[in-house]
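>>> Need a 3D model of the sequence below.
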Amino acid sequence: MGEPEFVYTTCINTTPERLWQGLTNPAITRHCWRGLTFDSDWRPGSTVTVRYPEHNVTIADPARVVLESDPCRRLSYTWHTFTPEWAAVSGFSEELLARFSAERRSKVAFDIEDLGETVQLTVTHDDFAPGSAVLQAVTNGWPRLLADLKTFLEEP
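Presented below is the predicted three-dimensional model:
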């Protein structure tokens, strides 16, 4: 049995280019990712800074980096840096913040496949230890976030 992971696949009536923008463009992520934006040039090795503009919160960590970047095909980066500011913005308790912070950093990958009239997006979030509280949280969070992204990208 392999390491625990979260995998989710959906089809979106959009283009690979528009989906890439939905994953990387701050104006779109702010709308679809519940106020969150990313600051990165999206090149392998570059850092990914998380911002919550409405709360004046910036989370910069040199360990949160782009692992792979093939525009409109694949994007992968190391996951969250858990801070008290992040917990406050996200509505997580100090106890859950401590549990999350004790875990190793996970990674997320977005695979984009052009199917013609639709685009298939597969999100793989992995590198969790067995019994991971973060895995449980992303398992609940990703479907909602991806539904919001799909809705936004499919609006006329």
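>>> CA only for contacts and neighbour counts going forward, please
Will do.
>>> Scan this structure for its longest helix.
Across the chain, the helix with the greatest residue count (assigned by DSSP state H) is helix 133-154.
>>> ok, and the closest non-adjacent residue to the spatially most central residue of the chain?
For the chain, Val108 is the residue whose C-alpha lies nearest the centre (CA atoms, centre = their mean; 6.6 Å). Excluding the flanking residues, the one nearest Val108 by CA to CA, 6 or more residues apart in numbering is His125, at 4.2 Å.
>>> same for the host helix or strand of the one you found, what does it pack against?
Per DSSP states H and E: His125 is located in strand 119-126. Strand 119-126 sits against strand 6-12, strand 107-114, with contacts defined as 3 or more CA pairs under 8 Å, 6 or more residues apart in numbering; DSSP states H and E.
>>> I have a second one here; can you model it like the first so I can compare?
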Amino acid sequence: MKALAIREKKIHIVGSPEIKIEGTPVYIDVEGLPDRDFYYLIGVRVKAGDSALLKVIFTSLDKSCFTGDNMGDDKLILKYDIYIAAPVNKVWQALTDGSVTKQYFYGCSVRSTCKKGAPISYLGDGEFNMLDGEVLEVKPEKRLVTTFQALWADNVGKDKPWRVVFWDLAPIGEATKITLVHDQFAGETAAYKQSADGWNVILSSLKTYLETGKPLILNQAA
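Have a look, this model is predicted:
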């Protein structure tokens, strides 16, 4: 791997009680850099919850990770905010219950224990696997973070590294605000373009289902 930069930053590690990282992607919060990102650390021993000045070596096989002033210049991120007239516990159930996701997520049932490190899949008709991932972070009724490997078509699963999806929920009175971030796109790939449209449909369908009890029916005929 090629080292793109070496910088001293105060970081807060989210992960195992104590780990030694050797070129593996680890989710960290880096002071002075954008939140919600993956960086590669080499030869660093850390404890979860520690905040310390460490030398962080950002590495990558391609341009999917950036540092310093050019952070994000070539990396695309999808971000959505939506308000739903439903309590946060109902919204959380809708994200994690396969019988509910089938009503708004292109007919797919989510399958996962939704525990950190667990696999997560979205299965369509005939158990066709639309996408795979791994649960990176879970705070019930607050946050769900997973990797995202598109499998619904041959031309969407080629992006590396796997992308990351963040679901953040915030109660606002009797309603819920959802913030969805889908990042790690290397450019305007097929996965990026299809995901951009797909999330609009999914979030609109989720809102419709939770507020009316009925799936959103779209006439997509040409």
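>>> TM-score for these two?
The pair, once superposed, lands on a TM-score of 0.82 when counted by TM-score structural alignment, normalised by the length of structure 1; 140 aligned residues with a CA RMSD of 1.7 Å.
>>> hang on, the earlier thing: just so I know, which of the helices and strands packed on strand 119-126 of structure 1 lies nearest Thr81 of structure 1?
strand 107-114 (11.3 Å; CA to CA).
>>> Look at Ala3 of structure 2 and say how many residues are nearby.
The local packing of Ala3 of structure 2 (other CA atoms under 10 Å) involves 12 other residues.
>>> Surely it and Val56 touch.
No - using CA atoms under 8 Å, Ala3 of structure 2 is not in contact with Val56, being 10.2 Å away.
>>> Take the helices and strands packed on strand 119-126 of structure 1 and write them to JSON lines, including distance to Glu155 of structure 1.
Listed next are these as JSON lines, based on distance: least, CA to CA, whole Å:
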{"stretch": "strand 6-12", "distance to Glu155 of structure 1": "11"}
{"stretch": "strand 107-114", "distance to Glu155 of structure 1": "19"}
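>>> Contacts only, for Gln21 of structure 1.
Residues counted as contacts of Gln21 of structure 1 (CA atoms under 8 Å, 6 or more residues apart in numbering) are Ile28.
>>> Tell me the spacing between it and Thr14 of structure 1.
For Gln21 of structure 1, the distance to Thr14 of structure 1 equals 11 Å [CA to CA, to the nearest Å].
>>> re earlier: in structure 2, what residue corresponds to the residue nearest to Val108 of structure 1?
In structure 2, the residue matched to His125 of structure 1 (TM-score structural alignment) is His182.
>>> before we move on, what about Arg144 of structure 1?
Mapped onto structure 2 by TM-score structural alignment, Arg144 of structure 1 lines up with Val201.
>>> Could you give the residue range in structure 2 aligned to stretch 8-22 of structure 1?
Per TM-score structural alignment, the counterpart of stretch 8-22 of structure 1 in structure 2 is residues 80-94.
>>> gap between the two ends of the matching stretch?
Rule used - CA to CA; the end-to-end distance of stretch 80-94 of structure 2 is 17 Å.
>>> And stretch 81-98 of structure 1, by the same measure?
Taking CA to CA, the first and last residues of stretch 81-98 of structure 1 lie 12 Å apart.
>>> what sits up against that stretch?
Residues external to stretch 81-98 of structure 1 that are found in contact with it (CA under 8 Å, 6+ apart): 52, 55, 57, 59, 61, 64, 100-101, 105.
>>> Can you add neighbour count and give these back as JSON lines?
Output for those, formatted as JSON lines (neighbours: other CA atoms under 10 Å):
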{"residue": "Tyr52", "neighbour count": "19"}
{"residue": "His55", "neighbour count": "13"}
{"residue": "Val57", "neighbour count": "15"}
{"residue": "Ile59", "neighbour count": "17"}
{"residue": "Asp61", "neighbour count": "14"}
{"residue": "Arg64", "neighbour count": "22"}
{"residue": "Phe100", "neighbour count": "21"}
{"residue": "Ser101", "neighbour count": "16"}
{"residue": "Arg105", "neighbour count": "19"}
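>>> farthest-separated two in the residues you listed?
Using CA to CA, the two most remote members of the contacts of stretch 81-98 of structure 1 are His55 and Arg105, lying 24.2 Å apart.
>>> What segments of structure 2 are helices?
Residue ranges of the helices in structure 2, as given by DSSP H, are 88-96, 98-101, 190-212.
>>> Kindly reformat those helices as JSON lines containing distance to Glu137 of structure 2.
As requested, the helices of structure 2 are exported to JSON lines (distance: least, CA to CA, whole Å):
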{"stretch": "helix 88-96", "distance to Glu137 of structure 2": "13"}
{"stretch": "helix 98-101", "distance to Glu137 of structure 2": "19"}
{"stretch": "helix 190-212", "distance to Glu137 of structure 2": "20"}
